[in-house]
Each structure stands twice: as structure tokens, then as C-alpha cells.
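>>> mind looking at a prediction? Sequence and model below.
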Amino acid sequence: MALFDLPLSELREYRPERDEPADFDAFWKKTLDEAAGHDLAPDFADFDAPLTGVRVQDTTFAGWGGDPIKAWMLVPEGAGRVPCVVQYIGYSGGRGLPVDHTVWPAAGLAVLVVDTRGQGGANIYHPGSTGDPHGGDHPQAPGMMTRGVLDPEQYYYRRVFTDAVRAVDVAASHPAVDPERIAVAGISQGGGIAQATAALQPKVKAALIDVPFLTHFRRAVEITDSFPYQELVQFMSSLRDSEERVFRTLSYFDGLNFAARGRVPALYSVALMDLICPPSTVFGAYNHWAGRKDISVYPWNGHEGGGSRQRDEQLRYLRELFSIG
């Protein structure tokens, strides 16, 4: 790793022009209106986890197209109505096991850990439980980045972001959750999903966005050789006339455009040696974020970012914001 991107002084001022389609808002309104036509049908089934002081529920709800999406709901026992974190997962991972997510209830918050459809099938640490029954009508590179990428309506992340928005409705429906104190959170892909959800879902009151993926796509593919962004490069290097269609589709999913619509308080993090999500892509979104914001900078870290240090900052941030304790 090396300090390969812009100097920190320039990163703090980096606010790139956004490639935003004229019908961006209409596209997402149509998408979410269509999803709202499916009954959310949240099912919270008690799960016998080897934990004390935490109620665990194996949760299922209807995501995009009415498809069943799995999640874990963890609530501190006997705490009354509490704030809730809706947590999204990094690339290739699934919801894992309840024991992976106990830090939030230990701090007095509920957490809804949302599976990412079609992922987690090859992750030995965080296996998933949710399939994706929809595919594209063209070839794709290995991975998820190019699934349906020639058409915004068919693109994989249209389904993922819709699932994420509906997951917040699921959290708000839980009897132990205070619907006025819901935050979204995630690292890498999860950070990108949280960033989009905070802009699309009015029930979100705060966003914890760590080293976000799915942000400033064009710059990312131009300055890093790392995957998953390289999936897009592989695809365009094979389908040599696809560039215009690919970037048109990605413009509907770019974190820069969601950040410009972010109005809630947001705590970002960035690592200056991050070869997977280059720091300029993170600062590009952060500097466009329209609401109150803070960012934690880790100069000597890669994509692992701040690790437990950042989680500690997040807990303190939410404790103050949501008046916990």
C-alpha cells in the first residue's frame, strides 16, 4: 500500500462534478413505488442463540419484487423501545451468525442485520441466506458488479438498494424499536448501501458510512486495479462498445448522487491507503453530502479502515445524537 491518491489537503476540498441523469429522482420514485405494491410481510421468528441479555429473531421480509430477504434482529432484553441500527454487509458477505453482531445491543441499541441478495455463498466467515432469482440478458464478469449493467432497470443494485430501503420499514415496524431513532450503517459495499438508503428513505435519522464502495465509479475504475471495481473494467475490456451504456446505468447508482441528497447527520470514515475504495471517491461523496457531517481519517490504513476504533466512535456518535443512556 502507498499514499497513491490526492494529498489530504486536496481531498478535503475535492468535490467532483456529478454525472446525474435528468430522471434520477423519477427513476427511484418509480422503483420504490413499485416495491411498495408488495406487502412488506415482516416475520420475526425467535431464534435460540447462545447469548444472554439479547433477544434474537430470524427475520424475513419482502424486498424488491416481493422476493424474500433474510435478516437478523437483535434487541437488548428488557430495554423498552430503543434506537435501531440497520446494518448492511460488505461485498461477497452475508448476514453471518447472531454472535457476529452483539456490539450494538451491548450498547443499548437494536440492530437489524440485512442479508445482501445473491451474496455470501462463498464467504466462510459471513455466509448468506438470501438468493437473487433475477439475472440479466447479457454476459457478465464474475461477481455482482456487472449483473444487468447495460440497463438501469435490470441492474443488480436496483434490487439491493430497494431491499435496503424496505429493511428500514421492517426495523420501524418492530415493537421494540423507536421509529424516530433509526440509523443505517455499513462498511465498503455496506457503506455504499447505507449512503443510498439514507438519501432514499425518510425514516432514516442518521448514517454511519465507512469506506463506501459504489461511489464515484468512473474515478475508481481509472485509478485502482483492485476488485470489485475491476469487474467493470473486465466487462468493458471484453464488450468494447459498452462503455457509454455502462456508465449511464451506473449514474443511477453512484454514491455521489445519493450524497447530494443526504440530509441527515452522517459520520463517514476514510482510509488514505485504501486501494479498494480510493480516498478521493470517499471524499467526493462526503464533500457532496448535503446534511450535517463528520469524517474520521485513517492515514495509514487500507480498506480495513478504522476497525474497532471507528465502531467506538460510532457508538459515541449515536449515544449523543439519540440521547442513549
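Thanks, I have it.
>>> only C-alpha atoms for contact and neighbour calcs from this point on.
Noted.
>>> if you count neighbours, what's buried in stretch 100-109?
For stretch 100-109, a neighbour-count test (16 or more other Cα atoms under 10 Å) marks 101-102, 104-105, 108-109 as buried.
>>> which of those residues sit farthest apart?
For the buried residues of stretch 100-109, the farthest-apart pair by Cα to Cα is His101 and Gly108; their separation is 12.7 Å.
>>> including secondary structure and distance to Arg158, could the buried residues of stretch 100-109 go into JSON lines?
Shown next, in JSON lines, are these (DSSP: H, G, I helix; E, B strand; the rest coil; distance: Cα to Cα, whole Å):
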{"residue": "His101", "secondary structure": "helix", "distance to Arg158": "26"}
{"residue": "Thr102", "secondary structure": "coil", "distance to Arg158": "29"}
{"residue": "Trp104", "secondary structure": "helix", "distance to Arg158": "28"}
{"residue": "Pro105", "secondary structure": "helix", "distance to Arg158": "30"}
{"residue": "Gly108", "secondary structure": "coil", "distance to Arg158": "33"}
{"residue": "Leu109", "secondary structure": "coil", "distance to Arg158": "29"}
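>>> and which of these is nearest Phe253?
Minimum distance to Phe253 across the buried residues of stretch 100-109 is 27.6 Å, recorded for His101 (Cα to Cα).
>>> can you pull the contacts of the closest one?
By Cα atoms under 8 Å, 6 or more residues apart in numbering, the contact set of His101 is 74, 111, 113.
>>> by neighbour count, which of the residues you listed wins?
Tallying neighbours with other Cα atoms under 10 Å puts Val111 at the head of the contacts of His101, with 30 neighbours.
>>> am I right that it sits in a strand?
Yes - if the criterion is DSSP: H, G, I helix; E, B strand; the rest coil, then Val111 is within a strand.
>>> now do the contacts for the nearest residue to it once chain neighbours are set aside.
Nearest non-adjacent residue to Val111, counting by Cα to Cα, 6 or more residues apart in numbering: Val85, 4.7 Å away. Val85 is in contact with 104, 109-112, 182-185, counting by Cα under 8 Å, 6+ apart.
>>> put this beside the first:
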Amino acid sequence: MDDPDPQVERLLERIDQQRTPPTHGMSVPTARERLDELFTTPDPEPVGEIEEFSIEGPGGPLPVRVYAPETGTEPYGVFVTFHGGGWVVGGLDTHDPVCRALANAADCLVVSVDYRLAPEHPFPAAVEDCYAATEWAVEYADELGGDGERVAVGGDSAGGNLAAAVTLVARDRDGPELCHQSLVYPSVNSPSLQEFGSYEENAEGYLLERASAEWYYERYLSHPTDARNAYAAPLMARDLSGLPPATVITAGFDPLRDEGIAYADRLDAAGVPVTHEQFEGMIHGFLNLVDTIDRSRDAIAVLADDLRDAFVQ
């Protein structure tokens, strides 16, 4: 494999110079503050309109933020997205730049969901919130200027896990018929169940470290049996047939690389149309670094192109 992209190398050097511990050496509040700082964009991309409010969720009020594109014509396709952060960190603000970029690039409404975080709310709270938000988006799409028959879901890392879980729940419960799923370096496996080479190959030094991934899982899964639940680890699902077409993006220097590839392969084998793009030289989290890593925009373009296609079919 080639070396990391030069922009990635410079980013990693700056992080090393800060002499702060990795996520697994921090408290939960500090880890949350650290991600907020890393993903903050001082001059975000303008969009047509942004509304933020709460809907009724399984655990009480569930905040969402809705982005309308600068151009395009109503009714828009609707993309319901779930932020990454190991189910423990992240929120509406950390993923604001990507939501803005996708709304404009895909000419769609983006509904960003601020689901409950672990360890305060372990599995399955986040899955329940994300599924409820998806059902809500389908029901109320027309009032937002969207089309309830053209709804897709997606997310990065833990958000990719939740998007994959939502498609499984929707299928299993005869829920909304979703038109697409966008999974960016998704966390779809449980490290305690299945080993992949990228865990060892990219265990340290590439932003997300293997020990930190395990730290996240320890806070998300409160019971050992949850590790075998397909809604917690979609790669464990026995049957992936009947799910919406997928875009899967993986990064070459990511400990989660191989499980993302394995999931794309499983979807394909189950007859689900899949586009898989691997971004060599990239690290976990690169999609959010829109002002730091140029290839973030390339990944956004891949997602947007596939969403556009899904919304016109």
C-alpha cells in the first residue's frame, strides 16, 4: 500500500505535536470536546435554508437539523443522516459541514439526527432514535418540501452502523421503503467477534486507533450478548437480502477498512446493488475534514452522485 496522502500526513503530524492522549485515554466529556475541535469549520458552505427543532423520539424530544439546498426544485429527495463518533461523541455541529455540502451537491433535503449517546444511553437507544427519525422523515417529508417516497439513509463510522441497522429494522418491521443507503467507513462488525487484517495493519497512528474503537464499543454495548445482535453489528446479520442499494466508502489507512469491504461484499452477494469506493491514502474521519483534506470533496461527490441517481429512479 502507498503512503498516506500528504495532506493526511501533515494532519497527523499536527495531532502528534499536540501531545494529547488518544481517545481511549480520555474521559467521555474530553473526547467529545476533542472531536468538536477537530471537525469545526470556521466558514461553512452556505445552503438554501436550515431549520432545527425536536421531534418526538422513543426517549423524549429528539433534535434534528434540516438542510435545504441552494438550488433545485421541490419536492426534494430526503437524505436522513446519522453522525459518526463511536456512538459516544459527535453531534449536529461536528457533521454540519458535510450535511451542507451534501444538500447542495445532491440537491436534496438533509435531515441530521442528534440521537442519544452512550454511555448514558447504550444500545439500542441510538438505533431506536434513528429509526424513529427515519419514519418521521417519511411521514412529514411533504411538509419539509421533500418527497416521502424518495428517502435515503446514511452516515459515517458509527453513523454508517446506524444507517445499516435502520435498513435492517425497516425491512424486518415492514417499515418505510428506503431508496438508498450511504455507508462511509461503516462500523459494522464487533471486534470481539471477528478479526480483520486492517485492525492490526492500521492499529495505531491513523487518527482512529484500534484501542479507541474498542473503547467506543465498551461504552455502547452494555451486555455481552449485544455484540451478536445484527442491529448492533450488521455484519452479523444472517440475511442481507431485500435491503436498499448501497454506496460504501472505505479508507486505506483505517482499522475499519476491511469490515466495510466485507459488508459491501455481503450486500452484493445478497443481490443488493452496491457501489464500493476505496480511498487509498485516506484515514478514518477524512470525510469531515472538508477544509483540510481535498479528497473529502471527492467522497462527497461520490455520495451525492449516487443519491441523485437514487432519487430519480
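Alright, I've got the coordinates. Predicted model only: the values in this text are computed from it and were never measured.
>>> would you pull the TM-score for this pair?
Remark: TM-score between the superposed chains equals 0.65 [TM-score structural alignment, normalised by the length of structure 2]; 234 aligned residues with a Cα RMSD of 3.3 Å.
>>> how many neighbours does the nearest residue to Val114 of structure 1 once chain neighbours are set aside have?
Leaving aside its chain neighbours, Val114 of structure 1 sits nearest to Ala71 (4.4 Å; criterion: Cα to Cα, 6+ apart). Per other Cα under 10 Å, the neighbour tally for Ala71 of structure 1 reads 30.
>>> cool, and Thr225 of structure 2?
8.
>>> how near is it to Gly159 of structure 2?
To Gly159 of structure 2, Thr225 of structure 2 is 21 Å away according to Cα to Cα, to the nearest Å.
>>> related to what we said a few turns ago, let's have the buried residues of stretch 100-109 of structure 1 in CSV, adding distance to Thr31 of structure 1.
Putting those into CSV (distance: Cα to Cα, whole Å) gives the following:
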residue, distance to Thr31 of structure 1
His101, 30
Thr102, 33
Trp104, 31
Pro105, 33
Gly108, 34
Leu109, 30
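>>> not counting sequence-adjacent ones, nearest residue to Val168 of structure 1?
Val86 (6.6 Å).
>>> ok, longest helix in structure 2?
Secondary structure of structure 2 per DSSP state H: the longest helix is helix 125-144.
>>> list the buried ones in it?
So, applying 16+ other Cα under 10 Å, buried residues of helix 125-144 of structure 2: 125-138, 141, 144.
>>> try stretch 232-240 of structure 2
Across stretch 232-240 of structure 2, burial judged by 16+ other Cα under 10 Å covers 232-237, 240.
>>> equivalent analysis for stretch 274-292 of structure 1, please.
Buried residues in stretch 274-292 of structure 1, defined by neighbour count with 16+ other Cα under 10 Å: 274-290.
>>> check stretch 72-80 of structure 2 too.
Across stretch 72-80 of structure 2, burial judged by 16+ other Cα under 10 Å covers 75-80.
>>> tell me the contacts of the residue opposite Tyr88 of structure 1 in structure 2 once aligned?
For Tyr88 of structure 1, the aligned position in structure 2 is Phe82, judged by TM-score structural alignment. Shown in contact with Phe82 of structure 2 (Cα under 8 Å, 6+ apart): 112-115, 130, 153-156, 159-160, 162-163.
>>> buried among those residues? Make that a PyMOL selection.
Buried members of the contacts of Phe82 of structure 2, defined by 16+ other Cα under 10 Å, are picked up in PyMOL with:
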select buried, resi 112+113+114+115+130+153+154+155+156+159+160+162+163
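>>> how about the strands in structure 2?
49-57, 60-68, 76-82, 109-113, 146-156, 180-184, 246-253, 274-283 (DSSP state E).
>>> what residues in structure 1 pair up with the last one?
So that's strand 274-283 of structure 2. Using TM-score structural alignment, the residues of structure 1 aligned to strand 274-283 of structure 2 are 293-302.
>>> pull out the buried positions in the matching stretch.
By 16+ other Cα under 10 Å, the buried positions in stretch 293-302 of structure 1 come out as 293, 295-299, 301-302.
>>> thinking again about what came up before, could you dump the strands of structure 2 into TSV with distance to Leu12 of structure 2 added?
Conversion of the strands of structure 2 to TSV gives the following (distance: least, Cα to Cα, whole Å):
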stretch	distance to Leu12 of structure 2
strand 49-57	33
strand 60-68	31
strand 76-82	26
strand 109-113	28
strand 146-156	20
strand 180-184	20
strand 246-253	12
strand 274-283	10
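>>> quick check: which of the ones you listed is nearest to Arg308 of structure 2?
strand 76-82 (8.2 Å).
>>> what distance do you get for the counterpart of Ala246 of structure 2 in structure 1 to Pro105 of structure 1?
Aligning on TM-score structural alignment places Ala246 of structure 2 opposite Ala266 in structure 1. Ala266 of structure 1 is 21 Å from Pro105 of structure 1, where distance means Cα to Cα.
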